[in-house]
Each structure stands twice: as C-alpha cells, then as structure tokens.
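Trainee: build the 3D model from these lines:
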Amino acid sequence: MIRRGDVVIADLSPVVGHERGGRRPVLVLSAAPYNTWPIGMVIIAPITSTDRGLRHHVAIGKEAGLRGSSFVMPEYVRAISQRRLADRPLGVATPQTLQEVQRWISDFTTDLS
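Mentor: Predicted coordinates for the structure are as follows:
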C-alpha cells in the first residue's frame, strides 16, 4: 500500500504547459486512507535533482532512497493515477521533510489579500 511520505518513481508524462513530466521520483502527500479509495488516485509532489536555488524547493536525500541530493517541488503538487507509480517505494521522507513541504503548500494556497 502507498503511504504518505513514500518516495516512488512515477511516469508523469504526458504534460501540458510547464508541468513537470517524465519518469521521476515523487513524494506521496496524500494519507493512506485516501490512497485506498476506489478512484485509485494519489496526491504527489515531483522531485528534481537540479538545485535551482529556490527557497521553496525542499531538500530530500539518500534517507528517502534517492541516489543523491534532490529537491521536492511543492509548487507542482498534483493528483495522479496510482497506475503511474512503480510497484515499490524507493524510500520514505523524514517527518521534517513532509512538514516543510506541507508548509509551503499551505503558503501557496493561503489568500494573502
């Protein structure tokens, strides 16, 4: 079963516009109960190995099963079909990483006006 915090390889193509695509690791953000619903969807944030120097890109590393330093991109959070995911997770993000990603998502979705 896919769980919140799992890092899994996903096929995010095809894409539209500036969406992140290709076969890449993603961080699962949705909770386990949602991941078992019959609709077969999970909420994810893609991961990149490119350091763009953006403060909202959250560092994630080998503890999550990745080969080297990488960054979660919370601005690209989306729901995808579980059929896009590999069969097994690479690893699991730390609670601190999950909390920081969630904080950025909250910032992005809070009305500041």
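
Trainee: hey, let's count contacts and neighbours off CA atoms from now on
Mentor: Fine.

Trainee: which strand in this structure has the most residues?
Mentor: Ordering each strand of the chain by length in residues (DSSP state E) puts strand 41-48 first.

Trainee: which outside residues touch that one?
Mentor: Applying C-alpha atoms under 8 Å, 6 or more residues apart in numbering, the contact partners of strand 41-48 are 20, 24-30, 34-35, 70-82.

Trainee: what's the neighbour count on the closest residue to residue 3 other than its chain neighbours?
Mentor: With C-alpha to C-alpha, 6 or more residues apart in numbering as the criterion, residue 3 has its nearest non-adjacent residue at 4.9 Å, and that residue is residue 32. Per other C-alpha atoms under 10 Å, the neighbour tally for residue 32 reads 15.

Trainee: before we go on, could you also do this sequence so I can check it against the first one:
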Amino acid sequence: MDIKRGELYYADLSPVVGSEQGGVRPVLVVQNDIGNKYSPTIIAAAVTSKINKAKLPTHIELPSASYGLAKDSVILLEQIRTLDKRRLKERIGELPENTMRRVDGALLISLGCKVN
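Mentor: Below is the predicted model:
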C-alpha cells in the first residue's frame, strides 16, 4: 500500500479508551512520506461527522462534496495517533495543498510548537 501524507482513508480505530475516537471512520495521514514508506505504522488524525465540533483552532472542516466523504466532517488535529497500517481500509481521497497548509497550522497549535 503506497500511503501519502494528506490522504484520507477509512481506518478501524477500535478498541479505544475514554474520549478517543473509535470505530471505522475516516482518518487523515499526517506523517511524512518517508515514514509512510518505511515504517509499519503511520500517524493519522481522526475525522468526525459531528460538525458542531468545529469550534477549536485544531479543527478543520471538510465539506463532503469536496472530499468524497459521506457527510460534512471535521478533522480533529488534537486527536492524532500512531496506527498500524493494517488498520487502514479503503482510500477515500487526498486533500489539496491549501487545506494541508491549514492542517499544518492546526498541528502546530495542537503540539504547542512555536514558530519564529
């Protein structure tokens, strides 16, 4: 499987603990492509269709018609986790560069990175 940063996949996130996102749901691959190629794992952000959640600076809205999703959704960039590639199911699509720039900004906020 040739996995690229910025691609959306369905992934099985169960089992979960507490407030973690679970079940089969879309995820956004945020790991770099070198890691995606050589590691048995990827780093991904959970995606939810509960669009009323798009209230934090770590949330990016995804209109369903633009990205091949069943419903309007939100990327939860405070919900990033390492996943074994075997959790990935069907590829949904890929986000454009301008949306990935917004994702990068939200990741910096989520991780508390300071940019000079």
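
Trainee: can you pull the TM-score for these?
Mentor: Remark: TM-score between the superposed chains equals 0.87 [TM-score structural alignment, normalised by the length of the first structure]; 110 aligned residues with a C-alpha RMSD of 1.6 Å.

Trainee: what does the residue nearest to residue 3 of the first structure align to in the second structure?
Mentor: Under the alignment (TM-score structural alignment), residue 32 of the first structure pairs with residue 33 of the second structure.

Trainee: do the same with residue 60 of the first structure
Mentor: So, by TM-score structural alignment, residue 60 of the first structure is matched to residue 62.

Trainee: which residue range of the second structure does the biggest helix by length in the first structure align onto?
Mentor: Longest helix of the first structure, by residue count under DSSP state H: helix 95-108. Counting by TM-score structural alignment, helix 95-108 of the first structure pairs with residues 97-110 of the second structure.

Trainee: residue contacts, the match of residue 32 of the first structure?
Mentor: 3-5.

Trainee: which non-adjacent residue is nearest residue 62 of the first structure?
Mentor: Once flanking residues are discounted, residue 62 of the first structure sits nearest to residue 68: 5.8 Å by C-alpha to C-alpha, 6+ apart.

Trainee: any idea how far residue 96 of the first structure lies from residue 5 of the first structure?
Mentor: Using C-alpha to C-alpha, to the nearest Å, we find residue 96 of the first structure at a distance of 10 Å from residue 5 of the first structure.

Trainee: alright, that wraps it up for me.
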